[in-house]
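Asks: sequence and predicted structure are below.
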Amino acid sequence: MPKSKKSGTSINLNDPQYYLNRELSWLEFNSRVLHEACDQRTPLLERLKFLAIFTSNLDEFFMVRVAGLKQQVEAKVTQLSPDGRTPQQQLDDIRFTLSPQVTKLHQHFEQVLRPLLANNHIHILDYIDLSDKQRNYLDNYFEEQIFPVLTPLAVDPSHPFPYISNLSLNLAVVVKNPETEEEFFARVKVPKVLPRFLPLPPELGIQHNGQPAHWTGVPLEQAIAHNLDSLFPGMNIQEYHPFRITRDADLALEEDEADDLLLAIEQELRKRRIGGTPVRLEIQSQTPEAVRSRLLQDLELTESDVYEVDGLLGLRDLMYFMALPLPEFKDPPRQSVVPSRLQWLREPSVSSEIPEVEEGKDFFSVIRERDLLVHHPYQSFTATVVRFITHAAHDPNVLAIKMTLYRTSGDSPIVNALIAAAENGKQVSVLVELKARFDEENNIYWARRLERVGVHVVYGLVGLKTHCKTIMVVRREKDRMRRYVHIGTGNYNQKTARLYTDLGLFTCNEEIGADITDLFNFLTGYSRQKSYREVLVAPVNMRDRFLALINREIDNAKNGFTGRIVAKMNSLVDPQIIATLYEASRAGVQIDLIIRGVCCLRPGLKDISENIRIISIVGRFLEHSRIFYFYNNGQEEIYIGSADWMRRNLDRRVEVIVPIQDQDIAKDLQEILGIMLADNRQAWELQGNGSYIQRHPGDRAPEAHSQKTLINMALRSTSIAANLIDNKKNSFYLDN
């Protein structure tokens, strides 16, 4: 075990007391999401959105993390986590931590947000509070639109307990035969094909000063519950109780035994649709013991798997209300800007809408002039990444396009551009990662569509997920071949690019291009590349390179020089990296970490991590970019890429981190880090015990809101560029 010395003491840096639990750290992150829903500064409908995100996050946590722990308990796994907990202890601590969060979630919605919505003319009513006219309308709607798709399922000796699908909302119904007085149990599934919330027409909505409310309606399950007589004619409805279950949804795939990875994953997806074993039961707190016990028995769950709710179940459906055309209750509208250097480009196809510009000035010429950094969503993904691929697809000088796809959207313009490139006779190779969790089906669809037009599709490597974000375009230019490369921190998905903060580097640096060529040979062929010129590639050299970069700061600090590390990522879990950061702190290296989600490092521990400070920023956009800065005794180095400091990223995934060689871009990235470190609006400081404290501006101190600052910086840069365009009518190229 690595040990570290300071002031004559020897400390085992692998001691569990120096590590936070991964699962509990994730629950702390989700608690910060919940805080955004409770924060009065958050616009009203955005608060509903954060409740929906909290609930959706929790669903996935149970489907994957809790399910995995329960499997370990079943298999009698006794291996301890780095923080010294057994699987069962982790499950116990998850429930202890989560129960008050779930209570807070539902109490806040029922006691705070529902009344606040009503005060602002958005009425989520209970069925029992409807007027006769409103009930008549919904009863008719039930008969015409809902009743035909419902299937009541009896449960008795001749009808076994029905299969309850994952994340479905259901009604447990008790009915009585009026002739025999015998009671029966039945289940009615609330269909997902119908909207969860049923709006009333404006004339039947609640009126305010003679004007209809913005929205008036009821939850779908209540409309069903109050019309159960139609489903059980001749029976007396005794009671009904909503419930919802969560099942294990992780794929159990034996890759090395699969002759065809695509077919093997399709088979596993069919199993997922059915769902694995139940791992959670959500019920209302007033559910009687008899119904509760019946559900637990038939689902083979225990009391520790039950989460009681006061109010509506399945609050992820609150995202429905974000579609209401009520901008006054949402974040201010924001439009991504086009980087100034890309504002006037010659398009690859002739268009009367594009102004004439100097011959040869296109996307590729901009990259040849100098590397280009793009920052989403502040800068447009469509006008940068999508445009780059579209240019490449139609440029007659482009010979080949190679790309990795981890997650993309359902109507992906990137995939359409790749199809166009293949149809234009270009050599197109795409690695589609079929094992991207919960996007497997979407990726299979795109893989098959790409194959049909002649694209060379590779499905990934056995035992590794390909998580890197890379594009390479090979272009013939004046008797030579030039490689243009994009390396990013986020997925090639134009929908999430509006919601996630991510960075991308465009470059035609020859050594980086050669590295990416070697990478694609590794991904598509039998190459087993062991070294790279510039980029860090996992699982080949990334772990060793990161450790070397940290150790260099340690050596500098021990030799009396300044040691400094700043890193931004999604998660910090890897024990070896954490132990090395502890060593750096003990040597005097000043370390600032910006970690949105899971962090297993304990900052501020005496003689261990006194020089480490950690913040998490949770706001309007999901912080997703990864940036790594090392002072290097004044010869600063900064990197961006796809990897977090987690075992899975460093050892079980193909990842790419690229060094930033353009000094202006390096300064831009340092400025981004500085803005984030100064945030006092949505930044939370991690404490040594694993809790977080939100920052607030001090007395007379201005509010420093990093995401707002970056929005305003992007708008200012565009405004300056626009003025320069006005002053330089003949210029197509503008520096940032």
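Replies: Thanks, I have the structure now. No experiment lies behind these values; they were computed from the predicted model shown. Numbering: from 1, shown residues only.

Asks: going forward, measure contacts between C-alpha atoms and count neighbours the same way
Replies: Will do.

Asks: what distance do you get for Tyr163 to Val190?
Replies: Going from Tyr163 to Val190 by CA to CA, to the nearest Å gives 14 Å.

Asks: following the chain past the one helix or strand Val485 maps to, name the next helix or strand.
Replies: Assigned by DSSP states H and E, Val485 belongs to strand 480-488. Using DSSP H and E, the next helix or strand after strand 480-488 towards the C-terminus is strand 500-507.

Asks: other SSEs contacting that next one?
Replies: helix 363-369, strand 372-376, strand 480-488, strand 622-623 (3 or more CA pairs under 8 Å, 6 or more residues apart in numbering; DSSP states H and E).

Asks: okay, the angle between that strand and strand 480-488?
Replies: Inter-element angle recorded for strand 500-507 and strand 480-488: 160 degrees (by axes from the mean of the first three to the mean of the last three CA atoms, to 10 degrees).

Asks: quick one: distance of strand 500-507 to the chain centre.
Replies: 16 Å (CA atoms, centre = their mean, to the nearest Å).

Asks: and the closest residue in space to Asn170 that isn't next to it in sequence, how far from Trp215?
Replies: Counting by CA to CA, 6 or more residues apart in numbering, Lys189 is the residue found nearest to Asn170 once chain neighbours are left out, at 4.4 Å. Separation of Lys189 from Trp215 (CA to CA): 26 Å.

Asks: could you do Val458 as well?
Replies: Relative to Trp215, and taking CA to CA, Val458 is found at 48 Å.

Asks: of these two, which one has the most company?
Replies: Using other CA atoms under 10 Å as the criterion, Val458 and Trp215 rank with Trp215 on top: 21 against 18.

Asks: from Met542, how far off is the residue nearest to that one when sequence neighbours are not counted?
Replies: Among residues not flanking Trp215 along the chain, Ile122 sits closest, at 4.8 Å (CA to CA, 6+ apart). The spacing between Ile122 and Met542, counted by CA to CA, is 52 Å.

Asks: Pro377 too?
Replies: 27 Å.

Asks: looking at the protein, which strand is longest?
Replies: Using DSSP state E to define each element, the chain has its longest strand at strand 236-247.

Asks: helices along the stretch 251-400 of the chain, start to end?
Replies: Along the stretch 251-400 of the chain, counting by DSSP state H, counting those that start in this stretch, helices occupy 261-274, 289-299, 363-369, 387-394.

Asks: try it against this one:
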Amino acid sequence: MTKAEKISKEIDLLDSQYYINRELSWLEFNRRVLHEALDNRTPLLERLKFTAIFSSNLDEYFMVRVAILKEQAKEQPNQRTADGRTIEQQLLAIYQLLDPMVIEQHRHFEQVLRPAMVSQGIHLINYIDTSPEQRHYLQELFTKQIFPVLTPLAVDPSHPFPLMANLSLNLAVLVEAPHTGEEKFARVKVPNILPRFIALRQELNIENGKINHWTGVAVEQVIAHNLAALFPGMTIKECHLFRLTRDADLELAEQEADDLLLAIQQELRKRNLGGSVVRLEIQASMPQSMRQMLITEMGLVESDVYEIEGLLNLKDLMSFMALPLPELKDPSWTPVIPPRLRHFYQQNKLTNLHDEDKSIFSVIQQKDLLVHHPYESFSSSVEQFIIQAARDPHVLAIKMTLYRTSGDSEIVSSLIAAAENGKQVAVLVELKARFDEENNINWANKLEKSGVHVVYGLVGLKTHTKIVLVVRQEGEEIRRYVHVGTGNYNPKTAKLYTDVGILSCREDLGADLTDLFNYLTGYSYQESYRKLLVSPVNMRDRIIALIEREIQHCHNGHKGQIIAKMNSLVDSRIIATLYKASQAGVQIDLIVRGVCCLRPGVIKVSENIRVISIIGRFLEHSRIFQYHNNGQTEVYIGSADWMPRNLDRRVEAVIPVEDTSIRQNLQKILEIMLTDNRQAWEMQSDGSYIQRRPHQDEPEHSSQNILMEMTQKSLSNK
């Protein structure tokens, strides 16, 4: 027995001390997002954007993760996580970690970003600071456009406490009857149909003879200062803003549902108003009596309440990204056409990528094609693949999965056209894609009406894999073309998320995807695949086997190395296997954007493991896995993170990269990311992160900037 094997036997690698709490790790991820807003190297409007993203992320975190914890606290209060915490301990730790972060976010906006906006001619002013002319304009606007849509709701014995919508912004108003002196409480909702920030007319947007880029006021302040119109004859004593967050996680008894589509539609109707309140945000000025009433009526405890100084709901700051001020944003980026496709289009003098006489299939026949978004264009590659398949008279069938797509997707329109043209079209629309359920239902209905075979996923499993299969008649033969990727078939997010995908006509991949689609649409349960790693069938076992192979190489005196890039690392069994690999001497570099429950750098456990997270202008979304394999390097890409949900409760697909040049390109991407010293954060063994900075005389390396530069240079390559 080797020394490493002896150490491994002595240490319980599943001991709670070796694991980071998932919920707290996510908060550390969101702290890194917030840092982009705090970092003065980030352009001003981008800082507002990251402030908004931080708030938007928190909304979803409370609607789903905290909501689940609160439900578990009722049903399984003694349940412990891999790091040994009870549910109540997690909820308390969330508040203790998050409350200071929220305070920091709002303080930074009020004290740093808001003055910086003013210096750039962007004036978000308080109502009380408006000039008489500006105030007159806002009062007229209130009377004509705001007042008619407001509905004050009284709270008294004959008017029960009103049911309030999820994420709604509200004014808690205390009024006094002038004759009796009796005080009454009322709630006024700030309608979300109104713009959050009301811009003033150009003639009111002048300061010291100079026209500002933008001047405006938050709509809730306009309402608050004109409340007398809503309560005539009453004295307005005080008003304070608050916002609530509800449990928005759908609860589906899939096994009992006769119609999954109908069941989800019914649950969606409940989401906005039916879920229990899980968070209350209030202005810090709210008096204790009013605060206590809201806590009591909503069934909350003190740790569910977050006091805010200044504006609530900073998510709406995202609207400032629409200002035409490119100098205050990241340099614009236009994705380029992948070199081989660009050469093909130029060779055929194809200026219109939708020319149906030219085919992308001839390019794929030559060799596999790697696409890397958003550096390379989604519309000229993956979208074109589907569009041309829909139009090509030689294409017999198209099958694909849709997890999330955009409302104006040309992909969906092409699938509809293909079905109307007599092709066999089968689409698995995942109705349980969280917060995209309604959008997916609409697309599913539209597809079904046009003759597309629509499948709604498997009972008990989400279909998260990103795959397309095209069956084409070529002479006497049938050839299958495939796309396997890491990102959704969504042209909008393809400009914001980093993802990779491979277009191929390899026979074994085509056969595997045929088997996988039969599993998704029929009663097949394929247990073995030629190339694919498929969850929940064989993926977990194959991942563990690949890690253990590196361990064996080390035991045999050879080099062991793993580089893996993903969104999240949570699965305890895989983490324990990685610890075992580290003990054996395997060098492990993990690029994990979000949650990481593994502790790197622990003596005798994970000394050979390093973890970095990259947060930049693009959201890192690709999953790439590299195994040294004693010099015979293997690289895999796919849709799955190393989480229990991806390995056990979702249908996922990961493929080996067999083309040598593509494998080298993916290895280069990983190498560039590992040397990032601008947007990379190094994880510490306690779960905290330290941002990398260039050493003295060392140039700054932003992996995303480097990849943009490399892609741009490819334009000049012959």
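Replies: Thanks, I have the structure now. All of these numbers come straight from a predicted model, not from anything done at the bench.

Asks: returning to what we had before: does the residue nearest to Asn170 of the first structure touch Leu150 like I think?
Replies: Yes: the pair Lys189 of the first structure / Leu150 is scored as a contact, 7.1 Å apart, by CA atoms under 8 Å.

Asks: so for these two, which residue has more residues nearby?
Replies: Using other CA under 10 Å, the more surrounded residue of Lys189 of the first structure and Leu150 is Lys189, with 22 against 14.

Asks: what residue of the second structure takes the place of the more buried one?
Replies: In the second structure, the residue paired with Lys189 of the first structure is Lys189, using TM-score structural alignment.

Asks: my guess is that match contacts Ala165. True?
Replies: No: using CA under 8 Å, Lys189 of the second structure is not in contact with Ala165, being 9.3 Å away.

Asks: if we can go back for a sec, what is the corresponding segment of the second structure for the strand holding Val485 of the first structure?
Replies: Strand 480-488 of the first structure covers residues 477-485 of the second structure once aligned (TM-score structural alignment).

Asks: picking that back up, give the contact list for the residue nearest to Trp215 of the first structure.
Replies: 213-216 (CA atoms under 8 Å, 6 or more residues apart in numbering).

Asks: Ser616 of the first structure too?
Replies: Ser616 of the first structure neighbours (CA under 8 Å, 6+ apart): 594-597, 683-686.

Asks: then Phe561 of the first structure?
Replies: Counting by CA under 8 Å, 6+ apart, Phe561 of the first structure makes contact with Asn633.

Asks: Asp362 of the first structure touches Gln343, doesn't it?
Replies: No: under the criterion of CA under 8 Å, Asp362 of the first structure makes no contact with Gln343, lying 10.6 Å away.

Asks: higher neighbour count, the two?
Replies: Asp362 (20 against 17).

Asks: distance of the aligned partner of Ile128 of the second structure in the first structure relative to Glu268 of the first structure?
Replies: By TM-score structural alignment, Ile128 of the second structure lines up with Ile128 in the first structure. Per CA to CA, Ile128 of the first structure is found 43 Å from Glu268 of the first structure.

Asks: the more surrounded of the two?
Replies: More crowded of Ile128 of the first structure and Glu268, by other CA under 10 Å: Glu268, with 18 against 11.

Asks: give the contact list for the more buried one.
Replies: 251-253.

Asks: again, only this time at 7 Å
Replies: Applying CA atoms under 7 Å, 6 or more residues apart in numbering, we find Glu268 of the first structure in contact with Leu251.

Asks: how much space between it and Val457 of the first structure?
Replies: With the distance defined as CA to CA, Glu268 of the first structure ends up 21 Å from Val457 of the first structure.

Asks: what do we get in the second structure for Leu461 of the first structure?
Replies: The alignment partner of Leu461 of the first structure in the second structure, by TM-score structural alignment, is Leu458.

Asks: what about that match, how many residues close to it?
Replies: If we define neighbours as other CA under 10 Å, then Leu458 of the second structure has 18 of them.

Asks: and for Asn567 of the second structure?
Replies: 20.

Asks: still on that earlier bit, have a look at Pro377 and Met542 of the first structure and say which one is more surrounded.
Replies: Using other CA under 10 Å, the more surrounded residue of Pro377 of the first structure and Met542 is Pro377, with 24 against 21.

Asks: what is the burial count for the nearest residue to the more buried one once chain neighbours are set aside?
Replies: Closest residue to Pro377 of the first structure apart from its sequence neighbours, by CA to CA, 6+ apart: Arg498 at 5.0 Å. Neighbourhood size, Arg498 of the first structure [other CA under 10 Å]: 21.

Asks: show me what Ser609 of the first structure lines up with in the second structure.
Replies: Mapped onto the second structure by TM-score structural alignment, Ser609 of the first structure lines up with Ser606.

Asks: ok but its match is inside a helix, no?
Replies: No: according to DSSP: H, G, I helix; E, B strand; the rest coil, the state of Ser606 of the second structure is coil, so it is not within a helix.

Asks: ok, it - contacts?
Replies: Here Ser606 of the second structure is in contact with 579, 582-583, 600 (CA under 7 Å, 6+ apart).

Asks: just those residues now: which is nearest Tyr627 of the second structure?
Replies: Ser582 (13.9 Å; CA to CA).

Asks: how near is the closest one to His136 of the second structure?
Replies: 69 Å.

Asks: these two: who's more crowded?
Replies: Each of Ser582 of the second structure and His136 has its neighbours counted (other CA under 10 Å); Ser582 has more, 26 against 12.

Asks: I'd guessed that one sits against Asn608; true?
Replies: Yes: using CA atoms under 7 Å, Ser582 of the second structure is in contact with Asn608, at 5.1 Å.

Asks: identify the residues contacting the most centrally placed residue in the first structure.
Replies: Nearest to the geometric centre of the first structure sits Leu622, at 7.2 Å (CA atoms, centre = their mean). The neighbours of Leu622 of the first structure, taking CA under 7 Å, 6+ apart as the test, are 499-501.

Asks: what do you get if the cut-off is 10 Å, keeping everything else the same?
Replies: 496-502, 570, 596 (CA atoms under 10 Å, 6 or more residues apart in numbering).

Asks: now swap in Val457 of the first structure and tell me
Replies: 403-404, 428-433, 446-451, 524.

Asks: widest-spaced pair of the residues you listed?
Replies: Counting by CA to CA, the most remote pair of the contacts of Val457 of the first structure is Arg449 and Thr524, 18.7 Å apart.
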